[in-house]
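Asks: how would this look folded up:
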Amino acid sequence: MKNEINIGLLGFGVVGSGVAKILQNHQDDLRHKLGVPVVIKKVLVKDLHKKRETILSSEIFTNDLNEVLGDPSIDLIVEVIGGTSEAKKAIESSLRAGKGVVTANKDVMAVSGLELLKLADENKCDLFYEASVGGGIPLIRTLEDGLASDRISALTGIVNGTTNFILTKMKHDKMTYEDALAEATALGFAEADPSADVDGIDAARKMVILASLSFSTEVLLEDVFVRGMKEIKEGDLELAEQFGYTVKLAGSAKKDEEGIEVAVEPVLFPNSHPLASVNNEFNAVYIYGDAVGETMFYGPGAGSLPTATSVTGDIVAACRNLLLGVNGKRLHAPQYARKVKSDSKKFARYFHRIRVKDEVGVLTKLTSIYSDYDASLATVIQHPDKKEAGADLIFITHKISRQQHLDIVKKLNETPEVIGVLSHYRVEGEE
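Replies: Presented below is the predicted three-dimensional model:
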């Protein structure tokens, strides 16, 4: 029986320092839960001379990864370096050295998760990654354990706190996109380069992880249809509100006998939908199971301590496995072969905002285009444009395929009477 569990902490930034703080402040609780103390034995950093606010001894800091992995007393590696190449190599080296790994790295797990989980199985090690999605929300553990006996058919959610904060400020405080982004950056919710967030890439990586787990199959980043929040045009939030909707940058994943579909895009949610009221930097994921029905998980999606809480939860799980001698016993091979739907098999309702010339017969011409593609319209409204010549037509379709939607938008943009399709969104919920 071990007298203590020794941790090798790779990285001491926002999340790493948060993990250290929780382990220090909650040592009595951890000892009670595990029966032994959990001690940070080594910390890997880039700059040994950087000033850090911590009670950890300066002697345990190193800039040599081999010093951490080569220490036989270290039982578990916690990777919070960030980035991809360096972090992946560190995880691989740790697993090959026979040390279990806890990581918060969504970028690595989205692209190389299956490969790394296979490596963990081969080396009889644990690889936990709860903090890679949803900050402080226990999503991964819920899908792996809590809903393990259920069959998940779909999930949809807000998995990026930066974009949700920006959209909240734009809707409720009437901020411009630029001002809302500036405030998100000042508060630490957005990176200096926010492109991964606002272009939907961050959310796409998280949806790869969630969909792979939910459907027990391999999902690749290239399988995800991605549109970022820059597609949201001026006036769209107000128009959505007039129709009883709220715009959110959301991830969605579905599985049926035809295969899987995964997307990240701006979506119109009815104001009655629980996700419509998720504001600021908070995340929420709505899960549909055959047995459990509909259930939602909500909480802070970013920040030092919420993310560090998820990392620490994984540390406790990994420590328990070590103490019980069952680490590396869970197999991670996908149950089902990868099968991705074509756009002609993905169905939803769509909102189209079309700028047209103010001429007789335009409405008839446009509705005939929808008819030509076997698409019927649930809502047709005309908005005069007071600033420019022309008018905006607002169409909301009944359910059509994504391929029909794309074909219609392309045809509309080629029509002489159309100045341009200003914006288009998937509409969530039943008609």
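
Asks: CA atoms for contacts and neighbours, from now on please.
Replies: OK.

Asks: and whatever helix or strand K255 lives in, how far from the chain's centre?
Replies: Taking DSSP states H and E as the criterion, K255 maps to strand 245-256. Relative to the chain's own centre, strand 245-256 is displaced by 11 Å; criterion: Cα atoms, centre = their mean, to the nearest Å.

Asks: give me the contacts around it.
Replies: Strand 245-256 has contacts (Cα atoms under 8 Å, 6 or more residues apart in numbering) with 153-159, 163-164, 167, 200, 203-204, 207, 211, 215, 228-229, 237, 240, 260-271, 276.

Asks: V267 touches E428, doesn't it?
Replies: Yes - counting by Cα atoms under 8 Å, E428 is a contact partner of V267 at 6.7 Å.

Asks: of the two, which one has the most company?
Replies: V267 (23 against 16; other Cα atoms under 10 Å).

Asks: to compare against the first, here's another:
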Amino acid sequence: MSSLNVGVLGFGTVGSGVVRILNEHQDKISQITGYDIAITKVLVRDLSKARRYENTGITLTTNANDVIGDPSIAIIVEVMGTIETAYDYVVKALQAGKHVVTANKDLIALHGDHLITIARENNCDLFYEASVAGGIPILRTIVNGLASDHLKKVMGIVNGTTNFMLTKMTSEGLTYNDALQQAQALGFAESDPTNDVDGIDAARKMVILTRLSFGMNVSLDDVSATGIRNLTVDEIKLADQLGYTIKLLGISEETNGAVDVCVTPTLLPKTHPLAGVHNENNAVFVIGEAAGETMYYGPGAGELPTASSVVSDIISIAKNIKLGTTGNVFNSYVHETNKLADANCYAKYFVRLKMTDETGTFLKMTQRFTEQNIGFSRILQLPENDDQATVVVITHTTSRANLHEALAALKNDNGIVVHSHYRVED
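Replies: Modelled structure (predicted):
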């Protein structure tokens, strides 16, 4: 059987998992691809560090050119977790005629379009299944399984750290800080959790999902991102009283040839499939005109789930090499990129206010919403003391522009304080 050599950039959690899967599933992979696939060289930062797979015939090096420049290596796997350094290495690999697999969502979100161009110019495959949802094969599902459908909406829980934290805040009543400390202790959150809790990680994944789902080359600047840093247990309890669960969702929705992409805490009915996704798990919910509603659920990170997606990409490349059909990227579907204006972005909203409990204040609040043609489907008023009350409303469907106008007006009114507002999905 012919050999196919692979070089790996990075030997951390995912890199180790790739080595393990290729070793343990060698017979099956060989039958599927017609190749004896072997990792021959791995780029590491420290040669002296003890590793689990030192005795598997792999050459370790601290020089990236030893891997990228090796003419016997056909496929480069990038699992370093950086951006600019990884970009430099991937460009060199593609220009050298190497096919590339990466799990780096930051790299693909920020530089994916340019890398795709370089890959095509050099007749190389470029795949990145593991970049969005770990072990969930969502990208191939969208571009292959749902290729014939006209997708309308893609939304999901694509960050395991924040989903773990929200699960703890909801089920155990932990504060944001306590939930974060627990996530950090378990290794789900970094010492600096900014990318996770502020929605940046999820936003980058939504850039990738939007490109593949709708063919639109949106940038990170096109994504409105709000994280969970300011979400309180009180708000979670208020949502619960109204029959909702709060999840941090990435949402990409197409309307009349334009797309809106956001990351935001979202109220979901407790019966919604995404409401039952707990702890560090991920799930992506897709709505198409033909297939209707489908959901894809599983572990969004971890050694073996993520490595499984990486190896699946390697297998796809091996098949293409065997058939002589290389030069592929995930999706060739391209649509003119149009961003939906706020005036055309419609949703329901949860709005929490604190109001002076006196005659006329409630009327003033309702007038501000009425001025923007916003009605209410639910109202909850909770007296706090003799002078103040918390008021929560669930609006009818309205435009984002109208909601912002109403909230801006409320902030100028005496006796009314707008605490928060979140999207509501049915």
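
Asks: equivalent range in structure 2 for the strand holding K255 of structure 1?
Replies: The aligned range for strand 245-256 of structure 1 in structure 2 is 244-255, by TM-score structural alignment.

Asks: the matching stretch vs structure 1, average offset?
Replies: Mean deviation of stretch 244-255 of structure 2 relative to structure 1 after superposition (mean Cα distance after the TM-score superposition for structure 1): 0.5 Å.

Asks: which of the residues in that stretch are buried?
Replies: In terms of neighbour count (16 or more other Cα atoms under 10 Å), stretch 244-255 of structure 2 has its buried residues at Y244, T245, I246, K247, L248, L249, G250, I251, S252, E253, E254.

Asks: can I get those residues in CSV with distance to F350 of structure 2?
Replies: CSV is the format used below for these (distance: Cα to Cα, whole Å):
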residue, distance to F350 of structure 2
Y244, 10
T245, 12
I246, 11
K247, 13
L248, 14
L249, 15
G250, 17
I251, 17
S252, 19
E253, 20
E254, 22
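
Asks: so what's Y35 of structure 2 up against?
Replies: For Y35 of structure 2, the contact set (Cα under 8 Å, 6+ apart) comprises M1, S2, S3, L4, I29, A318.

Asks: flag every buried residue along the helix or strand encompassing the third one.
Replies: Going back to what we said before, that points to S3 of structure 2. Assigned by DSSP H and E, S3 of structure 2 falls within strand 2-9. Across strand 2-9 of structure 2, burial judged by 16+ other Cα under 10 Å covers L4, N5, V6, G7, V8, L9.

Asks: excluding chain neighbours, what is closest to the first one?
Replies: Distances taken as Cα to Cα, 6 or more residues apart in numbering put I37 closest to L4 of structure 2, at 4.8 Å, once the chain neighbours are dropped.

Asks: next one: P299 of structure 2 from A283 of structure 2, what distance?
Replies: 8 Å (Cα to Cα, to the nearest Å).

Asks: ok, now E384 of structure 2?
Replies: 38 Å.

Asks: so for these two, which sits in the more crowded spot?
Replies: The residue with more neighbours, out of E384 of structure 2 and A283, is A283; 26 against 12, by other Cα under 10 Å.

Asks: hang on, the earlier thing: quick check: neighbours shared by P299 and A283 of structure 2?
Replies: Joint contacts of P299 of structure 2 and A283 (Cα under 8 Å, 6+ apart) are A133.

Asks: ok, the contacts of Y35 of structure 2 in structure 1: which stay?
Replies: Retained in structure 1 by both residues aligned by TM-score structural alignment, their matches' Cα atoms under 8 Å are the following of these: M1, S2, S3, L4, I29.

Asks: tabulate these (JSON lines), appending distance to A341 of structure 2.
Replies: Below are those laid out as JSON lines (distance: Cα to Cα, whole Å):
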{"residue": "M1", "distance to A341 of structure 2": "56"}
{"residue": "S2", "distance to A341 of structure 2": "54"}
{"residue": "S3", "distance to A341 of structure 2": "53"}
{"residue": "L4", "distance to A341 of structure 2": "49"}
{"residue": "I29", "distance to A341 of structure 2": "47"}
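
Asks: the longest helix along structure 2 packs against which elements?
Replies: For structure 2, the helix with the greatest residue count under DSSP state H is helix 303-323. Helix 303-323 of structure 2 sits against helix 13-24, helix 26-33, strand 99-102, helix 130-133, with contacts defined as 3 or more Cα pairs under 8 Å, 6 or more residues apart in numbering; DSSP states H and E.

Asks: in stretch 94-110 of structure 1, what's buried?
Replies: Counting neighbours by 16+ other Cα under 10 Å, one finds that the buried residues in stretch 94-110 of structure 1 are 94-96, 98-110.

Asks: same question, stretch 381-394 of structure 2
Replies: Q388, A389, T390, V391, V392, V393, I394.
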